[in-house]
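>>> Got a predicted model here, sequence first, then my questions.
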Amino acid sequence: MLVEPLSRPGGQVVRFWSFNRMILELTAVVLLCACADGATVNEPASAQAEAVNIDASAMVRQQAAIAIGEQRTLWVSPSLKSKSRSTVQPSWRSSNPAIASIVPQANGGQYAVVTGLANGAVYVIARTPAAVDSFLVIVGTGPAALRFAASTFALTRGDTARIIPLDTGSTLSYSSLSSSVATVTTSGLITALASGEAKIRVSSELGASGEISVTVSATVVPPPPVGGNRIVAALTRISVGSGSALVSSGVPLVAGALRDTDVSAVRVFVGGVEQRIFVAALQGRHPDGSLTSILLQFPYALASGIPVAAEIVLGSSRTLGDLPPQVNNPGMPDAVILPTDPNYLVQTDLVGATRSVESTSAISSFASKYDADFRTFADLHWATYSDQWEQNYYDRAQVYYAQWVRTGNPEYWTRGTRQVLAYRKGYLEPNAYGTSPHWSQIDGVALHYQLTGDEMSRFAVGRVAEVLRYFRDNARIVGHPDIDSRILARTLAAQLWSWRLQARGNEAIATAAEISTFVSTVLGLQAADGAWRYPIICAPLSAGLTYMDGMLNESLIQAYIHHSPNPAILAKVRKSADYMWSRWKVASQAVEYAPGCPPNSTDPDSYPELNNLVVNSYAWIYAQTGDVVFRQRADSLFNGGVRGQFLYGQKQFNQQYTTSYRYFFWRSAR
């Protein structure tokens, strides 16, 4: 069985995860019965229960309604296949223990008793190392009405506004009761069409609902009397409370918008009134030398949960005196000013080339499902585990920041920031940044710096790059037993970010020349047939894992974009893509997992859930060359990956979304 180590602090390996996905064949038997306090319930005979097949491609839930103080028993019986391997002992968890508690019982945890504690609704989750089942439990009168950052909008015809829910943990649906006045998209974007009033109905799968009132006026409010380019933004208070708060955040910029000498030509208007601000250029530059982000700081009175519309104007000199740098917790500020239009945000290339969620649904039904699945499972993972640093394997922070860019929803910005801080403070800092390559999730940390100006995150980038130099400096040793494609990918990513952000740890910043040398070394390790092979894979054989090759290609592509457009990178990535496609499995719609390793009779040889770590190789080649064969292959990989996903697992969820959002841009680039 091929297994992958998950490292803990200090690089110590503590457990192994197999890619054997029993969830696809899990059968759940659910019995809901009233129980007296302390009563014992015997496991039902198979003839007394009806088996329900669980489809891993959807969130399958059983439902129960109980009163406050009432108890019910939830049973889960694994499939014959999982029984034949070992006794599955699920762990149980309530998504909100204040509403309903869950207590595992005897018989190896095969059933548990749920107790209603307060009005509301929860998910009860039963989890094994390879399977997850969930139950929707309605308690008492059910969930309270949904809450929103703003429940009323005054818009002019043609305006747009986004509904920002304050409650997470379930998927929301939106509908307009007066679509001739205002429409609403599946992600909560309102568009004002004609004068009048409209109601927007919002419902959750937990049974909660709420309404948004929209008033549309034909009157056009004049913009602030200034020139320059305008960025539509909003102030959002992160901390709980009201009154004056320091607004402090990084604002991403499109290429060419500002240069180092232009920071005096930035103005901020709130409610049409110019604010006295502090502005600073943050490290990081677009390929044309222009700024990638700026830090804005100023005080403003606002309350949590009520966003305030704002506008950032570039190219017009300020009329008010500048503020000095403000003292605040830069990692998680009290309040932020963030662009709200995803069509602007995707143009900044903050997270790499991508497209907005609104624009990708037309690509295919799989693109729509990709984003719908994200909303469902992102909320499930957040409700269950919040920002635990262990959830950041394969860079959950980057995943959330990318979704903020693609939607403009500040909730994802907040989640990404909390996830970075949990990872940095819970893992990197306690271990003196001595991360293993597997646990180097550097993109999210670098993005956190660019979005907050937190110098501790920039320092972390520099320190991690220094730690991983061991692998950079030993990569030239052909057959080195400690190095594989993923390690090279993580090492190259860290060196690139150290150079891009001029991030110094305790030693020197990675230089452009060092990156050029490292890229040449990596390219020289590719075999003549396009494979990347290492003794560490399937020892004593020399083999490779295709998903790791996809990760290495991704880092090489980033080096091509941000460091130097070396034509050898395109040639090597193309050769790698051709090699992987020669291992394409039609039946599973995935590439072979471990070409060169001996066949394994107990595990499949391909895993479509890993396709989206490979897909960008093909989409990017199409964007560079126009060869439609590579777009077709990219589409096949993406569709197979969405169809065969396993998003209940925290690692698998991150693998699905960590960089695959770039596929949308590259496959549509011509």
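Perfect, I can see it now.

>>> C-alpha from now on. contacts and neighbour counts both.
Fine.

>>> Now the element after the strand or helix carrying residue 553, going C-ward?
Element membership of residue 553, judged by DSSP states H and E, is helix 546-562. Along the chain past helix 546-562, the next helix or strand (assigned with DSSP H and E) turns out to be helix 567-581.

>>> Who are the packing partners of that next one?
In terms of contacts (3 or more Cα pairs under 8 Å, 6 or more residues apart in numbering; DSSP states H and E), helix 567-581 is packed against helix 512-524, helix 546-562, helix 615-625.

>>> so who does the most centrally placed residue in the chain touch?
The centroid of the chain falls nearest to residue 399 when counting by Cα atoms, centre = their mean (1.9 Å). Going by Cα atoms under 8 Å, 6 or more residues apart in numbering, residue 399 touches 416, 654, 657-659.

>>> Take the residues you listed and keep only those in helices.
416, 654, 657 (DSSP state H).

>>> could those residues go into CSV alongside distance to residue 464?
Formatted as CSV, the ones in helices among the contacts of residue 399 follow (distance: Cα to Cα, whole Å):
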residue, distance to residue 464
416, 19
654, 21
657, 23
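
>>> Among these, which one sits closest to residue 62?
Closest approach between the ones in helices among the contacts of residue 399 and residue 62, by Cα to Cα: residue 654, at 25.7 Å.

>>> in the protein, which helix has the most residues?
If you go by DSSP H, the chain has its longest helix at helix 365-385.

>>> which helices and strands does that helix pack with?
helix 357-360, helix 628-643.

>>> Now the first one: buried residues?
I take that to be helix 357-360. Of the residues in helix 357-360, 357-358, 360 count as buried by neighbour count, 16 or more other Cα atoms under 10 Å.

>>> thinking again about what came up before, going through the contacts of residue 399, which ones are buried?
Of the contacts of residue 399, these count as buried by 16+ other Cα under 10 Å: 416, 654, 657-659.

>>> Not counting its own residues, what contacts the helix holding residue 553?
286-287, 484-486, 488-490, 492-493, 496, 500, 519, 532, 565-566, 569-570, 573, 576, 580, 591-595, 610-611, 613-617.

>>> buried subset of those?
Neighbour-count burial (16+ other Cα under 10 Å) applied to the contacts of helix 546-562 gives 286, 484-486, 488-490, 492-493, 496, 500, 519, 532, 566, 569-570, 573, 576, 580, 591-595, 610-611, 613-617.

>>> alright, now check it against this:
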Amino acid sequence: MCFYQLPGTSLSSKSIMFLPALLTLSVLSGCETPATATHEVRSVVAGSVAETIIASDRTCEEARGRAFGPSVVGVQLTGVPSSVALGASFTPNAQALMSDGSSLDVGRFVRTSNTGVLGVAGSAFVALGGGVAEVRVACGSHRRSLQVTVTGGSDSGQLVANLKVVRFDGGSGPTAISNGIPLVQGAFQPAAIANLRMYVSGVEQPARIQALEGRFHDGSVRAVLVQFTTTVNGAQTASASLRLVGARPALAMPPLMETSLAPDAAALPSDATYLRSTNAAGKLPAYPLTNVPAVVATHDAEYAQLHEKDWGRCAAAWDCGRTSGYDRAQMVYELWFRTANPLYWRRASLMVKDYVTRYAGPNNGGLPPWWTQPRSVALNYQLTGESKARVLARQMAEVHAFQTRPMPNWGQGWAIADGDDRREARAMVAGLAATSVGADSPIVGLVTQFASYFSPSTMSQWIGLLPSSQKANGCFCAPVYSDGQKNFMVGMLLTSLIRYYEEVNADPRILPIVQRAADYMWENEWLLLDRGFKYVSNNRIENGAVAESSKAAPDLNAFTLPAYAWLYKQTRRQEYLDRYTIILSGLWRPMMATSGKHFDQGYADVASTYLWIQ
């Protein structure tokens, strides 16, 4: 025999015998366990009608009715209109009529026969689509239903993005979905997010949809976090969509779910054109490439093949086969944005998770320039909603701003050519990453040592100082290289300035800096016969031996490609496109298939260049 406790009351052994046959949810003892009762309730919430829960409740309810006091003799359903306009809502009133003349509110057992027509928003029902649905309530063997006609067509709203629900863990049954979806600039101001809805297989879902941190320059939202529960089995997928509806109540919002750097299931945009339009991973071309020189198309096509070999060797291990990092995960994310293949989203997210949990996180972003990878970390926040990634993006921005602070006595700072332009490049990239997730100012509650070194105006100040470290001929010449420079690091610096121009502010100070530097490198540092730039302008001697050579380093050619591609875009001067093609043709490739470091060097920051040369 089952005994149930009315919520908000207590039971003694004496009072049990006077209880009416109540439909409650808290099992005290008897024929069901709490887990069984909870399972029955969840099956109803997932979309079935009232009969689902009654199958188990009927037996216990009728047993109690025979053993104790008054029993249920009927049900009453009121507050249900015969017709309702699309988008309108109403709240039914359901009462169980007892044999002693009393009544009991059983509103929580009211269900709809068609969740595509009527949806549940708390205790209210919302008209979601045109058609007919029944509002039903059942208490034991007693049932009541009323028919509702929704007029005015379908309020499925305006399509924002087609999605595919994907499960990566191979499991089956209901699964929690929690991930970020990037948005197009200008599409949604924060107030409009309340009118976004999630649909799976054409049916609106109870979902939590909220703006993630980070805004475009016009104040619009960069990405939203979506959380809901649905059923996807194994390798199967489900069609879904994110839609904008008219102002109306949302369905009952699920509890806040945990986020993850690499969720086991996600609702991902399935259209590469949409993904590219968000520019979340930078401005990227369609896949495969068209209207580009053959050497460019071949280089791009080989990336996916080389990635498979790299994944086969290293899987998600962030440091596998690498003595310095050029943001491997960012490149894989870029391939997802260009193809919409969820496999790449999953792999890139696993790479970020490994990097954050094994290295960057434990060090609180206090990393050397050659191991900092802020772009993929910040992008991961936009694609998963995991706040750890956003916090780390802020920490890296602060640390690298501190590392490049003015120190004239040490010959260091943005106004001084110190020969390590990678340090400044990484500081700019970290600043851009933090800005993209709304962390260009200190995060509330995050206490760090270097917060004062990076603010919303910091990057602009750096650009103002940089010309002092560049000679009139364009060289970032430093004493450590006998009045020369390290060319691949200069390439990294120019790329970071270009990204600031493209993503934050089209600052007119940037073009002359980039153009002078690129012209200087081509005229003075390019070795025609070796088809590569010098590693350093002049040999660096240490203890009587050559520590860094002025020989060509064609394996590093790709670091200079963005400057020439972007200059072609800005000026449409053919010589910049010709130089771009020659540099790419000279890229040394033999070790790309076996060395993770060389593979990354050949593709870091290159994907956007394909768009600039079209």
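Received it, and whenever you're ready, just let me know what you need. Everything numeric in this text was worked out from a predicted model, so none of it was measured.

>>> quick revisit: kindly name the residues of structure 2 that line up with the longest helix of structure 1.
The alignment of helix 365-385 of structure 1 onto structure 2 (TM-score structural alignment) spans residues 294-314.

>>> For residue 660 of structure 1, list the residues it contacts.
With Cα under 8 Å, 6+ apart as the criterion, the residues that contact residue 660 of structure 1 are 612-613, 615-616.

>>> Nearest to residue 313 of structure 1, out of these: which one, please.
Checking the contacts of residue 660 of structure 1 against residue 313 of structure 1 by Cα to Cα gives residue 616 as the nearest, at 34.8 Å.

>>> Check which helix or strand the residue nearest to the centre of structure 1 maps to.
Here residue 399 of structure 1 is assigned to helix 396-407, by DSSP H and E.

>>> Not counting residues beside it along the chain, what's closest to residue 335 of structure 1?
residue 237 (4.1 Å; Cα to Cα, 6 or more residues apart in numbering).

>>> Would you quantify the distance from the equivalent of the one you found over in structure 2 to residue 230 of structure 2?
If you follow residue 237 of structure 1 across to structure 2 using TM-score structural alignment, you land on residue 167. Distance, residue 167 of structure 2 to residue 230 of structure 2, using Cα to Cα, to the nearest Å: 11 Å.

>>> The two: which is more packed in?
Neighbours were counted for residue 167 of structure 2 and for residue 230 using other Cα atoms under 10 Å; residue 167 has more, 25 against 16.

>>> what ranges do the strands span in the stretch 51-200 of structure 1?
Here the stretch 51-200 of structure 1 has its strands, by DSSP state E, counting those that start in this stretch, at 52-53, 61-66, 71-75, 91-94, 100-104, 111-116, 120-128, 131-139, 152-156, 160-162, 172-176, 182-184, 189-192, 196-204.

>>> Show me the one of these that comes nearest residue 368 of structure 1.
Among the strands of the stretch 51-200 of structure 1, the nearest to residue 368 of structure 1 by Cα to Cα is strand 172-176 (14.4 Å).

>>> quick check: that closest one aligns to which part of structure 2?
Residue correspondence for strand 172-176 of structure 1 in structure 2, counting by TM-score structural alignment: none.

>>> Likewise for stretch 259-274 of structure 1?
The aligned range for stretch 259-274 of structure 1 is 189-204, by TM-score structural alignment.

>>> And that stretch, end to end?
Stretch 189-204 of structure 2 has an end-to-end distance of 22 Å (criterion: Cα to Cα).

>>> Just checking the distance from it to the centre of its chain.
Relative to its chain's centre, stretch 189-204 of structure 2 lies at 17 Å (Cα atoms, centre = their mean, to the nearest Å).

>>> Just the buried positions in it, please.
By neighbour count on 16+ other Cα under 10 Å, the buried set for stretch 189-204 of structure 2 is 189-190, 192, 194-200, 203-204.

>>> Looking at those residues, which are in strands?
Among the buried residues of stretch 189-204 of structure 2, the ones falling in strands (DSSP state E) are 196-200, 203-204.

>>> And the helix holding residue 553 of structure 1 against structure 2, how far off on average?
Superposing on structure 2 and averaging over aligned pairs (mean Cα distance after the TM-score superposition for structure 1), helix 546-562 of structure 1 comes out at 1.3 Å.

>>> how big is the angle separating that helix from helix 615-625?
On the basis of axes from the mean of the first three to the mean of the last three Cα atoms, to 10 degrees, helix 546-562 of structure 1 is oriented at 40 degrees to helix 615-625.

>>> what do we get in structure 2 for residue 66 of structure 1?
Residue 66 of structure 1 maps onto nothing in structure 2, by TM-score structural alignment.

>>> Once you drop chain neighbours, what's closest to residue 66 of structure 1?
Nearest to residue 66 of structure 1 is residue 139, by Cα to Cα, 6+ apart, at 5.1 Å.

>>> Assess the claim that the one you found and residue 72 are in contact.
No: Residue 139 of structure 1 is beyond contact range of residue 72, at 11.1 Å (criterion: Cα atoms under 8 Å).

>>> Overlap of the contact sets of those two?
Contacts common to residue 139 of structure 1 and residue 72, judged by Cα under 8 Å, 6+ apart, are residue 66.

>>> name the element residue 212 of structure 1 belongs to?
Following DSSP H and E, one finds residue 212 of structure 1 within strand 209-217.

>>> what does the next helix or strand after that strand rub up against?
Tracing the chain past strand 209-217 of structure 1, the next element assigned as helix or strand by DSSP H and E is strand 229-237. Residues from elsewhere that reach strand 229-237 of structure 1 (Cα under 8 Å, 6+ apart): 245, 247, 302-315, 334-341, 344.

>>> Go through those and flag which are in strands.
Using DSSP E, the contacts of strand 229-237 of structure 1 in strands are 245, 247, 308-314, 335-339.

>>> List the contacts of residue 412 of structure 1.
Neighbour list for residue 412 of structure 1: 400-401, 403-404 [criterion: Cα under 8 Å, 6+ apart].

>>> Could I get the residues you listed in a markdown table, plus columns for neighbour count and distance to residue 132 of structure 1?
Below are the contacts of residue 412 of structure 1 laid out as a markdown table (neighbours: other Cα atoms under 10 Å; distance: Cα to Cα, whole Å):
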| residue | neighbour count | distance to residue 132 of structure 1 |
| --- | --- | --- |
| 400 | 25 | 23 |
| 401 | 28 | 26 |
| 403 | 26 | 25 |
| 404 | 26 | 27 |
